[in-house]
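**Student:** Would you be able to build a 3D model of this:
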Amino acid sequence: MNAREERGRRASLRGWGGVGAMAAGCALALASVLLLPLTQSAGDPDDGPPAGAGRVAAGSQARADACADPEKQTLAPSGADGPTIDAIKARQGAKRKLIVGVDQNSYRWGYRNPNTQGAELEGFDIDLAHRIAADILGDRDAVQFRAIPTNQRIPAIEDGRVDMVVRTMTIACDRLSDVAFSAPYFKTGQQVLAPKSSSITGYDDSLADRRICTATGSTAYTKLSEDKQNGRLPSSTDISVTVPNQLDCLVQLQLGAVDAVVTDGALAASQAAQDPTVELKGAAFTTEYYGVAMKKDADDLVRRVNRVLVDYRADGWQRSYDEWLSATLGKDAAPSRPPAPEYLRTS
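**Tutor:** Got it, this is the predicted structure:
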């Protein structure tokens, strides 16, 4: 049976898990629709823009065309306040919060736990955001979360809707001309997620004649597009299916609309935990690092976050990993630990 016939068979069953899988897919899709209005707004128009909005860049970030080791293109840590942090601290009353762009649908990273009062946001990224707020404002709960889709992470920073994004965001050369990154806080790599019953074996020739889903603006799509152009990916692989939010790819997979998903292995493992009929296929085929993204000219904020990360790696990172990620990525956190930070950006 070829790939297209296999897709037709799955579609006729309403997804490769029959009625049960279809129900799971619909439930996830419905959950996403119901959850998004809770926080995915531009915020109170009276809030005013977050600190740093509209200022002329005071420093220069390494340009994408001259980038090497993007995870090292960041500023040295410092606990000193500056104009960006001063503006955050100057917010009054209930608005005195750090405004952080996050995900609310990525299981164990940033998701709303329906078993908590108010369906609180929880996960590895959420823990880090609380830690940064505690350092800057002295209160871990002094943070306003704004849910943003994958393809809106950079625009949300540039437009001043958020002070920073903590949302499984890969530090990448082509992003350094738009935003500034902290040092890495997590190591991962791109992997293939597909049904357990699929003949796909990984990022290889088994993807020929298959439809692959990625998130718009993701490093996964960039990698697939480049590899298809240079022949490292079969020319018959269809990479045209892109979605605003990465979790939407899982729904597409459940509905039989695509044959596989390519995304960060750390996210894919969480999605496999949500749906036992899918699994990771093959090893990671890239090495990537998550960083906290901020406005390019927010030098003092970048330095402060890097100082927080120094402390967090020593006290906090492992606890958060154990709580949220060990069940999906394994008890050994070593493969996910970021490297010792280097700070090559000087201005």
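**Student:** use CA for all of it now, contacts and neighbours both
**Tutor:** Will do.
**Student:** what about residue 237, distance to residue 96?
**Tutor:** Distance of residue 237 to residue 96, given as C-alpha to C-alpha, to the nearest Å: 49 Å.
**Student:** Also this sequence, please, to line up against the first:
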Amino acid sequence: MKKQFRLATLLVALGALMLTLSGCGKSLSQQDVLQNDRKANTITWGVKADTKLFGLMDVRDNQIKGFDVDMAKHITRHILGKKGKAKFIQVTSQSRIPLLKNGNIDAIIATMTITPQREKVVGFSNSYFDAGQSLLVPNGSKIKNVSDLNKSGTTVLGVVGANSVQNIKKFAPKARVLELQDYAQALTSLKAGQGVALTTDNGILYGMAVQNPGFKVVGGTFTREPYGVAVNKGQKPFTNEVNKAIKEMEADGEYNQLIKKWFGNVPGFNYKELER
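**Tutor:** So this is what the prediction gives:
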């Protein structure tokens, strides 16, 4: 009887403890991100590591480098001060929103276009980069613009989770879209002839063209793709601080310095159009 009584008492105590924890605890994604980051003096960013010019892993020092990474570092200092730290976690077009929703990262700065569909799931800062969708093709390709893709049997390469895939279905509905996991796989598929063109935002494609002289960007831009910093819904104080930081960077010339640093020497890319 004593053992049964003790067991019953223990179970009641454990039940009460679980109720207390479930009532008081909040998931990471529900907590005040700005308050937590100020306490930790660190903002955790989701960035790409396969996208030259925006976020690419440098194998020489195992550091991710690019325009998005530098923007994150500058925004962090504006929000937390000069000693504020920016922590980076690698994401893909497919994984970035789940990682944000799970609280693994505080914000996404990874060539993410602001769209009405995505705004139903996450919050966005104001645009920090105005891209447009283009095409990457081999030198000598007969593909000149998006209308050339609108033929039955034509295969266009894209990346899972990228807005560009849906855009191609609108502008070239007869084309078949083959979706790869990341840009490295998509480029490999293009080189292997598995598609006639790779499509995504022009800044990303120019980065690929710089690394691969046998390919070029064609077709101009047939969409407008404003990039924003994505945050969890309900994180208005954090979003306001990000917007404030971007405005300060534009006002003091930091923003244009980063644009020139990453896009100023890219052949064929008019970086002056991006300056603010």
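**Student:** quick one: the helices in the stretch 51-200 of the second structure?
**Tutor:** In order along the chain, the stretch 51-200 of the second structure carries the following helices (DSSP state H, counting those that start in this stretch): 67-80, 96-101, 116-119, 163-171, 183-191.
**Student:** equivalent range in the first structure for the last one?
**Tutor:** To tie it back to what came earlier, the one meant is helix 183-191 of the second structure. Counterpart in the first structure of helix 183-191 of the second structure, with TM-score structural alignment as the criterion, is residues 246-254.
**Student:** contacts for the matching stretch?
**Tutor:** For stretch 246-254 of the first structure, the surrounding residues in contact (C-alpha atoms under 8 Å, 6 or more residues apart in numbering) are 15-17, 21-22, 24-26, 28-29, 105-106, 150, 194, 213-215, 242-243, 258-261, 263, 271.
**Student:** Now the buried members of the residues you listed.
**Tutor:** When burial is judged by neighbour count using 16 or more other C-alpha atoms under 10 Å, the buried members of the contacts of stretch 246-254 of the first structure are 15-17, 21-22, 24-25, 28-29, 105-106, 150, 194, 213-215, 242-243, 258-261, 263, 271.
**Student:** So which of those sit within strands?
**Tutor:** Counting by DSSP state E, the part of these found in strands is 105, 106, 194, 213, 214, 215, 242, 243, 260, 261, 263.
**Student:** what residues are up against the fourth one?
**Tutor:** Residues counted as contacts of residue 213 of the first structure (C-alpha under 8 Å, 6+ apart) are 239, 240, 241, 242, 243, 249, 252, 258, 260, 261, 262.
**Student:** Quick one: those as JSON lines, columns for distance to residue 141 of the first structure too.
**Tutor:** Conversion of the contacts of residue 213 of the first structure to JSON lines gives the following (distance: C-alpha to C-alpha, whole Å):
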{"residue": "239", "distance to residue 141 of the first structure": "41"}
{"residue": "240", "distance to residue 141 of the first structure": "41"}
{"residue": "241", "distance to residue 141 of the first structure": "38"}
{"residue": "242", "distance to residue 141 of the first structure": "35"}
{"residue": "243", "distance to residue 141 of the first structure": "32"}
{"residue": "249", "distance to residue 141 of the first structure": "32"}
{"residue": "252", "distance to residue 141 of the first structure": "35"}
{"residue": "258", "distance to residue 141 of the first structure": "40"}
{"residue": "260", "distance to residue 141 of the first structure": "38"}
{"residue": "261", "distance to residue 141 of the first structure": "35"}
{"residue": "262", "distance to residue 141 of the first structure": "34"}
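**Student:** Tell me how many other residues surround residue 113 of the first structure.
**Tutor:** Counted by other C-alpha atoms under 10 Å, the residues lying close to residue 113 of the first structure total 17.
**Student:** how about it, what's its match in the second structure?
**Tutor:** Following TM-score structural alignment, the counterpart assigned to residue 113 of the first structure within the second structure is residue 58.
**Student:** Correct me if wrong: that match contacts residue 64.
**Tutor:** Yes: assessed by C-alpha atoms under 8 Å, residue 58 of the second structure is found in contact with residue 64 at 6.0 Å.
**Student:** between the ones in strands among the buried ones among the contacts of stretch 246-254 of the first structure, which is closest to residue 300 of the first structure?
**Tutor:** Closest approach to residue 300 of the first structure among these (C-alpha to C-alpha): residue 106, at 29.4 Å.
**Student:** if I look at the closest one, how far off is residue 273 of the first structure?
**Tutor:** Distance check for residue 106 of the first structure against residue 273 of the first structure: by C-alpha to C-alpha, it reads 11 Å.
**Student:** Equivalent analysis for residue 170 of the first structure, please.
**Tutor:** Taking C-alpha to C-alpha as the measure, residue 170 of the first structure and residue 273 of the first structure are separated by 22 Å.
**Student:** Among the two, which residue is more densely surrounded?
**Tutor:** It is residue 170, of residue 170 of the first structure and residue 273, that has more neighbours when counted by other C-alpha under 10 Å, with 25 against 17.
**Student:** wait, the more buried one sits on residue 289?
**Tutor:** Yes: taking contacts as C-alpha under 8 Å, residue 170 of the first structure lies within contact range of residue 289: 5.4 Å.
**Student:** what residue of the first structure matches up with residue 274 of the second structure?
**Tutor:** So, by TM-score structural alignment, residue 274 of the second structure is matched to residue 336.
**Student:** tell me, how many neighbours does the nearest residue to that match once chain neighbours are set aside end up with?
**Tutor:** The shortest distance from residue 336 of the first structure to any residue other than its chain neighbours is 4.7 Å, reached at residue 187 (C-alpha to C-alpha, 6 or more residues apart in numbering). Residues contacting residue 187 of the first structure under the criterion other C-alpha under 10 Å number 20.
**Student:** and residue 187 of the first structure, what pairs with it in the second structure?
**Tutor:** Counting by TM-score structural alignment, the partner of residue 187 of the first structure is residue 130.
**Student:** Same question for residue 165 of the first structure.
**Tutor:** The pairwise alignment with the second structure assigns residue 165 of the first structure to residue 108, based on TM-score structural alignment.
**Student:** What about residue 211 of the second structure, how many residues nearby?
**Tutor:** Applying the criterion other C-alpha under 10 Å, we find 10 residues in the vicinity of residue 211 of the second structure.
**Student:** OK, contacts around the counterpart of it in the first structure?
**Tutor:** Residue 211 of the second structure maps onto residue 274 of the first structure when the alignment is built from TM-score structural alignment. In this structure, residue 274 of the first structure makes contact with residue 107, judged by C-alpha under 8 Å, 6+ apart.
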